[in-house]
Every structure is written in structure tokens, then in C-alpha cells.
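In: sequence first, then the predicted structure:
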Amino acid sequence: MHTSFNPHSFLVTGASGFVGRALTQYLGAQAGTHVVCAARRHIPCTAPNMTFFQCNDALETQDWHTALNGVEVVIHLAARVHVMQDTAASPADEFRRINVQGSINVARQAADAGTRRFIFISSLKVNGEQTRPGHPFQANDAANPQDPYGISKHEAEQALLAIGRETGMEIVILRPPLIYGPGVRANFERLMRLVQRGVPLPFGAVHNVRSMVALENFVDLIALSTWHAQAPGKIFLVSDDHDVSIAQLLRMLAKGMKKYIWLIPIPPALIVALACLAGKSMDASRLLDSLQVDISETKRTLNWQPPYAMQEAINKTVTSFISKQ
């Protein structure tokens, strides 16, 4: 039977990343905490209760002994993420080396060091690449990863749960969809640039359904997972609990920018055909397919509600984006 506890000492791997930076700031702002920020490149520790730990590229052999001293909760963010143009000789082997073996290595050392809880940041890609309308992914769905990244995350999940059963260390797994917020890059940033330019966009007739999660909402759930009695041994899906089509998302971005947006109602099949001709079929899929999650189990089990409404979080994201122009 798991019980709630009040952890004060944390190790965050991948602390220099998009989520890691926000999470370490959040944890470091709590009274009485100590946060070890682990990353390959040096990051400034902005509070006296935060210390930096330099790690290397070989996560599967990294010695975590010093970083784990006295740590009650590990939050494992470090990973090889989805790569658009992968130059590795064997992408699958690279994903397994870092995401599977690297996760096993830090988890076994954490268990040996007496760490009580280990939170693994996985990915919705473990569930699959898309959903059918009206059939969102559920927390208890069978895994269906489609690419080496998703497969590696699923294999890591299974290995970590096994370590938890073997050692008694509490394992919590979180599977986020697309995460957005101040400083977001990649596709979300590209969408903001298109809206900012005011160019006509061909998505007026697209009625897909996509789930996303604001950075602040995700950090809030991670923090809750560090102490909640019902979290260990479970896999949680997460989102803003407000699903949108690509057209609705673009309108929300335009609203945040106080700009007019012109969405042309071009049939999705025609967009896909044109994208295929241009060699952009994967980009079209990310924009047009549905990818929806049902977080009712997360809300019920952890008594959690996303603290920030989607439009509010988008407004913050847009404001940050514009301020850096």
C-alpha cells in the first residue's frame, strides 16, 4: 500500500531541455527543497537550493552515484527524441541505447541509492500515431508504437516497471502529447510564424481532433506525481483536457496575437495529395490526423485538473514568441 509523502530532494535528468528548465524552476521555488539539475551542457542554477550535475552522452554507462546522494525522487526526462532527419547508422539502436539502456542504468542506481520514487517521462507515441474520431486513447489501451522512438519509450516503460517490482522503488509513468509553452520550438513555432505573417492557410475544412498539453499544466502534473499516494505503478495520459482541430488551434493563436487569420476551406484529401507531391506527407499527417487522449483516469486517480485553460496558456506562449522577435 503506497502512502503520500513530502519529498524534499529531487534529481531531474534532462534539466536543460524545454520541460526540464521549467520543472527545475518550479521545484526549486518550493520551500525546503533541493534540486539536482543533470544535463550534458552547463546550465545556471538560479537558486541556492539547486546544484548542477554534468552528465555525458553515454547515459547507459553514466555514474549517477554523486547526483543520487540523498535524492528521494528522480524525474527522468533525458532522452533521445524523435529526429526528423536521422543520420545515425541505426536509429533504432541509438534510441534503445539512450532511451532504454540509459533509463535502466539510472533507475537501477537510484534503487541502489534508496531513492523512493522514479518518474519516467514517456510519450503518447507509445499508444500510437493517430486516433479515430470519437475513439481517444485510453490509459489502459494496449501499446502500439509505430517508430523507433515510440518503441524505445515502450521498452523503457516495461523495463522500469520490472525494476520497480524487483526493488520496491515506486515507478510512475507519464505519457504527454505535444507540449507547448514559452520557448516551444519545432512545428508549434512554425505555426506561430505562419499566423504572425498573416498568410492564407488551407485548413478551413479540417475537422480533426488533437490533444496537447501546456508546459505549465504538465509541470503541475509531474510535481503532483512526486508525492501522490495513488501514482506509483501506474501509467498516466495527460493533456489540457481541451481538444482542438488544426483550424481551431490556428484561430486561438491568432486571438493571442490579436491578428486576423484567413483559413481557406480546402478538402483535406486535396491537401494530403499536394503534400505527397511535395514530399511532405509526414508533415501533412501531423497537421491533419486526429490524436486525442482521454485523461479521465488521470483526473480521477490523482484528483487533478489542468490549472491553466488552453487559451490562457496559448496567450503566454504567443507573448513569449513575440517578445523574442
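Out: Perfect, I can see it now. Residues are numbered from 1 along each chain as shown.

In: CA atoms for contacts and neighbours, from now on please.
Out: Noted.

In: did I read that right, Cys37 in a strand?
Out: Yes: membership of Cys37 in a strand is supported by DSSP: H, G, I helix; E, B strand; the rest coil.

In: what helix or strand is the residue lying closest to Met252 once chain neighbours are set aside located in?
Out: Distances taken as C-alpha to C-alpha, 6 or more residues apart in numbering put Gln311 closest to Met252, at 6.5 Å, once the chain neighbours are dropped. Using DSSP states H and E, Gln311 falls within helix 310-323.

In: another structure for you, compare them:
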Amino acid sequence: MKILLTGATGFVGRRLVESLEGLPDRELTCAVRKSGAVNCTREALVHDLDADTDWSGAIGGQHVVIHAAARAHIMKDELADPLAEYRRVNVEGTLNLARQAIEAGVKRFIYISSIKVNGEQTSEGNPFTEDYKPAPEDPYGISKMEAEQALQSLATDIGMELVIIRPTLVYGPKAKGNFATMVKVVGKGLPLPLGAVHNKRSLVALDNLVDLILTCINHPAAAGEVFLASDGEDLSTTELLQGVAHAMGRPLRLIPVPSGLLMFGATLLGKKAIAQRLLGSLQVDISKARNVLNWRPPVTVEEGLARAVGKQNG
């Protein structure tokens, strides 16, 4: 089976390359901007991702496309019109690739989306499922939703097998963003006022997400479906900090400040969005992946955190 992977140099893409390279029944081609950027035997140089990208040198003869490339979520986007740029890359670029994949006879298109399509928060005991009406709140989430919808329409019209995967926050070795910040803060041993946070958040270990993607490459029941991805074990922010500290072998100093007081203070300081990520809940239900694909996350949260901080600090 021949597979084309976009986003091969990204956080998820690099782990996919490691998993797919050298397998006897897989022939992987990595779409890259610069040769040698990732340890992939077969490369295809693609310099941009938009409506005008020519994929002819990469797409021919492929059976499956795993589309992990995207304009990623940017916390402080300084563009005058961020949504336009997200649409250029994540919507127009994705559709252009999908159309050329169809013309080249690609059988299955696996799109790595985001839980942000569902929204930013859930209420207690009411996790997101694949059937929830999309409610993205930022330009990145909107672009991912629009790409999903356009792909679904295209796949329905043409008959290509489309699989959409929406991961929650992905953590693992060399993770960046919020997880990297958390590891750094825990490593400093500073006291944190997060000892009484009773929210619930779903995360997904890098190895679990990669395993789900690999499962979707040729599982017959995956065609035409959307799957949410998580570890299946939800943690409060307090529990997550404790887990990170345990994995690092570092002491943790948590002060039990009520969440309401923290939110009030963060709002006064103009940090409400950050506080919502720390104090709010975002849970997903992965029952569909379990039932339809018979998939189980192979890595526990404890194992995932150990792998993440062990390599990150090694």
C-alpha cells in the first residue's frame, strides 16, 4: 500500500514517519518543503499549501493520503485577517489536495482535524461526541470545520473514502505549546495556585493518536466516518500537574485556591481565555472509535506522561 503523508515534519507527522517507515506492506512518501527535513526514504518536494499547489509529483500511484499539514493554531496571531490566512491554507489548500487525490485515483483520504471544531468547553458529564453540532470559536477551529464540511461534500459526490480524526490536546516528547509550558513550570518547582481545580479535560498521547491514525488507514469501517481522539482517561488540571510532576520525579507545590476566585482574578487581568483552558472542562467520548474500529488506546495517561517528559528532558 502506498501512502502519502503531508505535515511529515510536524509533531504528529514525525511520529507517523517513524511508525510507517520500513513496514513491509507500506510504501511511504513524505511531502516536505526541504529535502532531508525528516528521515523519510521517499520524499516529494511541495513548497506551499494553498489552492495553487501542484501535487502531481507526489500524488501519483498513492492509495491513501494522510493530511496532517495545516496552519496550526496560533495563540497571538498578529495578522490583520487571521481567518483569511487559515482558510487559504486549511480550507483551500486541503480541498486542492483532495481534488488532485481524487483525479489520481487515491482511495482513502485521512484528514487530521481538531477538537476545536466541536468547541472549547463542555459542561460536567456532557462530553463531546461526533454527533454534536460544530461550534468552533476561533479562526483556526472555523477553518478546520469548513475544511471538514467541504471534504465531506466532495467525498459524497465523488465516492472517495474520507476519514476525519479530531484530536484533543496532543502531548508527547518535544511537545510545544501549553503542554511544554506546563512541563517547564513544574520543572522550576514554583508554587502554583491550582491545587483545587476539579474540572475534567481529555488529552491524547502522541502514540495513541498515531495508533488511531494507523488503524484508520485500511480499516473498512473507518470509511466515511468522523472519530474523536483521546486517551479515554480524563484528568483535572490538578491531576495533570500531579501526573507531570510524578513523571519528572519533581516535587509539586500546589496551593488550593478556589477556581471561582482564580477565574475572577484572571478576568480582571485580561487573562480569561488562559484561565478557561486551565479551569474549564473539555471532555470527549471515544466510544465510537472503540465500537466501530474496536480500537483501544494502547498507552495509558501515566505511560504517556512518562514518555513525554522523559524524552523531553533527556
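Out: Alright, I've got the coordinates. Model, not experiment: these values are computed from the prediction.

In: tell me how the two chains score on TM-score.
Out: For this chain pair, the superposition-based TM-score is 0.97 by TM-score structural alignment, normalised by the length of the second structure; 314 aligned residues with a C-alpha RMSD of 1.2 Å.

In: aligned to the residue nearest to Met252 of the first structure, what sits in the second structure?
Out: When the second structure is aligned by TM-score structural alignment, Gln311 of the first structure is paired with Glu302.

In: ok, now Gly168 of the first structure?
Out: Gly168 of the first structure maps onto Gly159 in the second structure, with residues paired by TM-score structural alignment.

In: cool, Ala79 of the first structure as well?
Out: For Ala79 of the first structure, the aligned residue in the second structure is Ala70 (criterion: TM-score structural alignment).

In: any idea how far Ala229 of the second structure is from that match?
Out: Distance check for Ala70 of the second structure against Ala229 of the second structure: by C-alpha to C-alpha, to the nearest Å, it reads 18 Å.

In: Met160 of the second structure contacts Glu103, doesn't it?
Out: No: the pair formed by Met160 of the second structure and Glu103 falls short of the contact definition of C-alpha atoms under 8 Å, at 10.4 Å.

In: which of these two has more neighbours?
Out: Neighbours per residue, other C-alpha atoms under 10 Å: of Met160 of the second structure and Glu103, the larger number sits with Met160, 21 against 12.

In: and the strands in the second structure?
Out: Assigned by DSSP state E, the second structure shows strands spanning 2-6, 27-32, 42-45, 64-67, 108-112, 161-167, 169-171, 203-205, 225-229.

In: give me the stretch of the first structure that the first one matches.
Out: Spelled out, that is strand 2-6 of the second structure. Strand 2-6 of the second structure maps onto residues 9-13 of the first structure, going by TM-score structural alignment.

In: now that stretch, how far from the centre of its chain.
Out: 17 Å (C-alpha atoms, centre = their mean, to the nearest Å).

In: the second structure: which residue goes with Arg185 of the first structure?
Out: For Arg185 of the first structure, the residue aligned by TM-score structural alignment is Lys176.

In: how much space separates the match of Gln311 of the first structure from Ala69 of the second structure?
Out: 29 Å.

In: who has more neighbours out of those two?
Out: Counted by other C-alpha under 10 Å, Glu302 of the second structure and Ala69 do not tie: Ala69 has more neighbours, with 24 against 16.

In: tell me the centre residue of the second structure?
Out: Pro167 (4.2 Å; C-alpha atoms, centre = their mean).

In: now do the same contact list for the counterpart of Arg251 of the first structure in the second structure.
Out: With TM-score structural alignment as the criterion, the equivalent of Arg251 of the first structure in the second structure is Gln242. Going by C-alpha atoms under 8 Å, 6 or more residues apart in numbering, Gln242 of the second structure touches Leu252.

In: same question, Tyr171 of the second structure
Out: Applying C-alpha under 8 Å, 6+ apart to Tyr171 of the second structure gives the contacts 179, 203-206, 304-305, 308.

In: just Pro265 of the first structure next, same as before
Out: Applying C-alpha under 8 Å, 6+ apart, the residues near Pro265 of the first structure are 202-206.

In: map it onto the second structure.
Out: Looks like Pro265 of the first structure aligns to Pro256 there (TM-score structural alignment).

In: quick one: contacts of stretch 111-128 of the second structure?
Out: 66-68, 132-137, 140-142, 144-145, 148, 162-168, 200, 228, 280-285.

In: can you show me the helices along the stretch 51-200 of the first structure?
Out: With DSSP state H, counting those that start in this stretch as the criterion, the stretch 51-200 of the first structure has helices at 91-95, 102-112, 148-167, 186-197.

In: against the second structure, where does the shortest one fall?
Out: It stands for helix 91-95 of the first structure. Under TM-score structural alignment, helix 91-95 of the first structure corresponds to residues 82-86 of the second structure.

In: in the matching stretch, which residues are buried?
Out: By neighbour count on 16 or more other C-alpha atoms under 10 Å, the buried set for stretch 82-86 of the second structure is 83, 85-86.

In: repeat that for stretch 265-276 of the second structure.
Out: Buried residues in stretch 265-276 of the second structure, counted by 16+ other C-alpha under 10 Å: 266, 272, 275-276.
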